[in-house]
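**Q** I would like the atomic coordinates for the input below:
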Amino acid sequence: MKMRAKPHVRQVTMTMALVLMLSLIWTFPGLAKVPITMWLSSQPATVTPWAESFQDNFNKSQNEIELTLEVHPSVTLLREKLIVAMAAGVAPDLFYESNNVIMQWANSGSAIPLDKYIDNMPDRKDFIPDVLESMRYKGHIYGFPFSVWSVGDVYNLDLFVNSGVGQVNTWDEMIAAARKIRRENAAGQVEIWGYARSLNNALYDFIDLELAMNQLGTTMLPPEATKAQLNNDAGRRALNYIIDAKMAGMANTAAASTRLAEGKVAVQHMYAGYSLVNLAEAHKNINFSFRRYVGPEKGRDMIHFNAGTFMIVSTTKYPDQAWKVLEAFIKPENLKGYILAHGASLPSRISQIYDKDLQSSQYLQELVNTLHAPMTPYGPMHPYYTDVRIPAGELLSKAVTGESAPQAALEEAERLINQIIEEKMSIQ
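**A** Next comes the predicted model:
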């Protein structure tokens, strides 16, 4: 005959089992840790040792989360891998992305809104407002920026002084300065260019038109728009300025960066700020300056920014723990370590922008000084931006190179963008 344990005996046994389980967890904390995986990509080699150190220090600092931080070569290649990983149920919890592409992940449901976390941040106001707000789509923020870099115009001030040209503040003044600084030799060959665009290609022309339209107070493609709006007065004025500036400067920009380094270009347009420090270090005999883009009128100057961001992938089982990892990443001491390791980015924290350790040269200070409103992302913040930018940009390029009339290019580009958006929306 089986003896049945008395109630109080069963209770004691259960209590002892619970105590044993808790003691095991305390003794072997890894058994209870939540696994969080973070994919970081498109980083210089100097970031990898920092990332390993951050991972180790984070895992030692607490008993709740076990972080695996993977550093990958290219975010472009990783995007397709993320889609496959999500379908297979093996995606990371945190994914690095450029801010101007976040909208596509939000629109596809691949990223979760971060508002409930951000709203409870005691230091939310320490992050550059324009950069943080660029993550907003349909009323919610889907990515959190930790680093930022500016793209603007780099000036050779020596050429301005030697030509007797003062500071320029408007589009018209820029074109006039480019014409005045331009120098030809006796054979009619150009030796000094007053203005050069960094590139001549579809993507560059698309982004440049969006920039000029932003300076006119509008955009070709609002974040939630189903129709483009570039065949209008603002689009025409913007495209004509781009064409006029190019004609006043260097028509073929293939050698623009080389000529800039040789001291033969007065202004190079849409220059990545993170390249300036190395340029200036290699050519100390040239007095360079990095500045915001001049606008159609004085006071409408603007700067491009791009930002490194993290999003929480929607397939994660542990969004709260993923946010805790991100919180740790953006702590002032950790973010400073990352910025120093990267060597070419600036922090998204306002309180750290003027940190002397992060401004090792005059040119880094100039980059910092450009980061104030109004700022604009590197291209329209629309979920189908990556789908429309090259096809539409190819049509705009024909106008920039003189192969088609500006009006025709704007009409065709708008029509094509609308067609692509309609097709994308029909298969969602």
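
**Q** make it CA atoms for all contacts and neighbour counts henceforth
**A** OK.

**Q** just the element for the nearest residue to N59 once chain neighbours are set aside, please.
**A** Closest residue to N59 apart from its sequence neighbours, by C-alpha to C-alpha, 6 or more residues apart in numbering: E66 at 5.7 Å. Using DSSP states H and E, E66 sits in strand 65-72.

**Q** name the residues of that strand that are buried.
**A** Neighbour-count burial for strand 65-72 flags I65, E66, L67, T68, L69, V71 (criterion: 16 or more other C-alpha atoms under 10 Å).

**Q** need the next SSE after the strand ranked longest in the chain, C-terminal direction.
**A** The strand that spans the most residues within the chain, counting by DSSP state E, is strand 144-156. The element immediately downstream of strand 144-156 (helix or strand, assigned by DSSP H and E) is helix 157-162.

**Q** hmm, who's touching that following helix?
**A** For helix 157-162, contacts defined as C-alpha atoms under 8 Å, 6 or more residues apart in numbering pick out G166, I181, G263, V265, A266, I286, N287, F288, S289.

**Q** got a quick PyMOL command for the buried subset of those residues?
**A** Remark: buried members of the contacts of helix 157-162, expressed as a PyMOL selection using 16+ other C-alpha under 10 Å:
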select buried, resi 181+263+265+266+286+288+289
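
**Q** what's the closest of the contacts of helix 157-162 to L335?
**A** Closest approach between these and L335, by C-alpha to C-alpha: S289, at 27.0 Å.

**Q** residues contacting that closest one?
**A** Contacts of S289 by C-alpha under 8 Å, 6+ apart are V154, Y155, N156, L157, Y363, E366.

**Q** before we compare anything, build this one as well:
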Amino acid sequence: MRTLRRLAAGLTAVGLTLATGCSGAGSMGASENQVTIAMVSNAQMTDARELSSEFEAANPGTKLRFITLSENQARAKITMSTAMGGSEFDVVMISNFETPQWAKDGWLRNLSDYAEQTPGYDEQDFISSLRESLSYEGDLYSVPFYGESSFLMYRKDLFEQAGITVDQSPDYQPTWQEVAGWADKLKTADRAGICLRGKPGWGEVLAPLDTVINTFGGRWFDEQWNAQLNSPQVRQAVNFYVDLIKRSGEIGAASTGFQECANLFGQGQTAMWYDATSAVSVLEDPQEYPELVGKIGYLPAPIAEKPNSGWLYTWALGIPKSAKNPDGAWKFISWMTSKDYMKLVGERLGWARVPPGSRTSTYTELPEYEKISQSYGPLTLRSIENADPEHPTVQPVPYTGIQFVGIPEFQDLGTRVSQQISAAIAGQKTVDEALDQAQQYAEVVGRTYQEK
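**A** As a prediction, the model looks like this:
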């Protein structure tokens, strides 16, 4: 129960509880054949909801009810409900942060037996790094809907206009110093040189920032769980990130997250964007941004000291132990994460919108997707495969995770630290002041592990 108390206290501390608002389809009363799905309102999930009538047609009598939430809201509501043994959700959208922890605590159903008994499902087709990140003691406890690492997206036409030449060799990794120079040169009165997340949230600003901290030689804790957020390496990395935003980044960066950066890049208001590889599902969609077709270049996550600095993340689907309709839940999950679903998305919505980075077969058995993803598909796969959450930093650490620290307390700790960073980006305090406060938060958490 110690983990549950920590989660409840942490979520309450940041004002995120079960009272969080939501939007859904269907009535509040659950029927025997209803499957209630809690999911994040990202583009790929919106597509799944649009196509859900296909599932209902193939499964007469089964009614799907979706609860769609913003990322921060979804984390809070799903976490609290699952931790408390609530039965309001049959399917929950979680990630490789929650899955192994919740499996260990007994909050999720083991999905390996379900997968093995489902003809043609082929769980071995999932990219191995993602499959391992969603497993506990060798068994799957959630399955990936889409997976991602991070990379640098840039407008090739704007680079050419600015006279910037990019090394195109396969093993080239840009440095953050190079990227900063490009951003400064590309910045204009009405266009940012680069878009970087600044919005509070451990899954918002800290996602890209933690990869910068890692490659600059920083870490959250040393091997003895001593907090390191005010170390010289972390100060250098965060100052670099904040200064780059202030000098050549987007206006209002303290409230800019993934979706806002996607909009800015898609509308030509920023020349570069460092973020999730999954962004291609929107940016490369000719129906969404026809003017961008053929104009986007892709490079590996920028580095300083540590190579292969991209993160590893997956939005996945799991079944809470207390779900009312686990069999119906698996039927839906196996449909939404199947090879056939990938093909359905391509045929119905366009091949650029196929959920990326989950199944190897997406890149090897769908010639239509392989053709349209030539500029980013191989790099996406390579970035995901090279990500190493067991060794995320230059120096050894006692935790796993690249853009997060894989402990329950990180939901609260990461949110609190992110608020300090956002305040520094907004100019409300200095980076040193923000990190001194963040260090105090981290010291409290570190002591609980030193006492074990």
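
**Q** overlay the chains and give the TM-score.
**A** The TM-score (TM-score structural alignment, normalised by the length of the first structure) is 0.68; 377 aligned residues with a C-alpha RMSD of 4.5 Å.

**Q** ok so, going back, whatever helix or strand comes next after the strand holding E66 of the first structure: how far from the chain's middle?
**A** Sequence-wise, the next helix or strand downstream of strand 65-72 of the first structure (DSSP H and E) is helix 75-88. The chain centroid and the centroid of helix 75-88 of the first structure are separated by 19 Å under C-alpha atoms, centre = their mean, to the nearest Å.

**Q** rewinding a little: which ones among the contacts of helix 157-162 of the first structure lie within strands?
**A** Using DSSP E, these in strands are F288, S289.

**Q** ok, the residue nearest to N59 of the first structure touching D56?
**A** No. Counting by C-alpha atoms under 8 Å, D56 is not a contact partner of E66 of the first structure; they are 9.4 Å apart.

**Q** once aligned to the second structure, how far is the longest strand of the first structure on average?
**A** For strand 144-156 of the first structure, the mean deviation from the second structure after alignment is 2.6 Å (mean C-alpha distance after the TM-score superposition for the first structure).

**Q** quick one: residues contacting W50 of the first structure.
**A** G337, Y338, A341.

**Q** okay, now R6 of the second structure: neighbour count?
**A** Applying other C-alpha atoms under 10 Å, we find 16 residues neighbouring R6 of the second structure.

**Q** do the same with E191 of the first structure
**A** The burial count for E191 of the first structure: 12, using other C-alpha under 10 Å.

**Q** that one: what secondary structure?
**A** With DSSP: H, G, I helix; E, B strand; the rest coil as the basis, the three-state label of E191 of the first structure is strand.

**Q** in the stretch 101-250 of the first structure, what residue spans correspond to helices?
**A** Using DSSP state H, counting those that start in this stretch, the helices assigned to the stretch 101-250 of the first structure run over residues 102-107, 115-118, 129-133, 157-162, 171-181, 202-215, 233-248.

**Q** export these to CSV and tack on distance to G308 of the first structure?
**A** Output for the helices of the stretch 101-250 of the first structure, formatted as CSV (distance: least, C-alpha to C-alpha, whole Å):
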stretch, distance to G308 of the first structure
helix 102-107, 10
helix 115-118, 17
helix 129-133, 10
helix 157-162, 31
helix 171-181, 30
helix 202-215, 18
helix 233-248, 28
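
**Q** go through those helices and name the closest to S150 of the first structure.
**A** Counting by C-alpha to C-alpha, and looking across all of the helices of the stretch 101-250 of the first structure, nearest comes helix 129-133 at 11.1 Å.

**Q** the closest one vs the second structure, average offset?
**A** Relative to the second structure, helix 129-133 of the first structure is 2.2 Å off (mean C-alpha distance after the TM-score superposition for the first structure).

**Q** what's that helix aligned against in the second structure?
**A** Counting by TM-score structural alignment, helix 129-133 of the first structure falls onto residues 128-132 of the second structure.

**Q** quick one: the spatially closest residue to E123 of the second structure that is not a sequence neighbour and G61 of the second structure, what's the gap?
**A** In space, and not counting its chain neighbours, E123 of the second structure is closest to A115: 6.6 Å by C-alpha to C-alpha, 6+ apart. For A115 of the second structure, the distance to G61 of the second structure (C-alpha to C-alpha, to the nearest Å) stands at 23 Å.

**Q** next: I164 of the second structure.
**A** The value you get for I164 of the second structure to G61 of the second structure, if C-alpha to C-alpha is used, is 58 Å.

**Q** try D190 of the second structure
**A** Note on D190 of the second structure: its distance to G61 of the second structure, by C-alpha to C-alpha, is 53 Å.

**Q** what's the burial count for the closest residue to T165 of the second structure other than its chain neighbours?
**A** Nearest residue to T165 of the second structure, sequence neighbours excluded (C-alpha to C-alpha, 6+ apart): F159, at 7.2 Å. Residues near F159 of the second structure, counting by other C-alpha under 10 Å, number 18.

**Q** R291 of the first structure too?
**A** 23.

**Q** any idea what it aligns with in the second structure?
**A** The equivalent of R291 of the first structure in the second structure is L299 (alignment by TM-score structural alignment).
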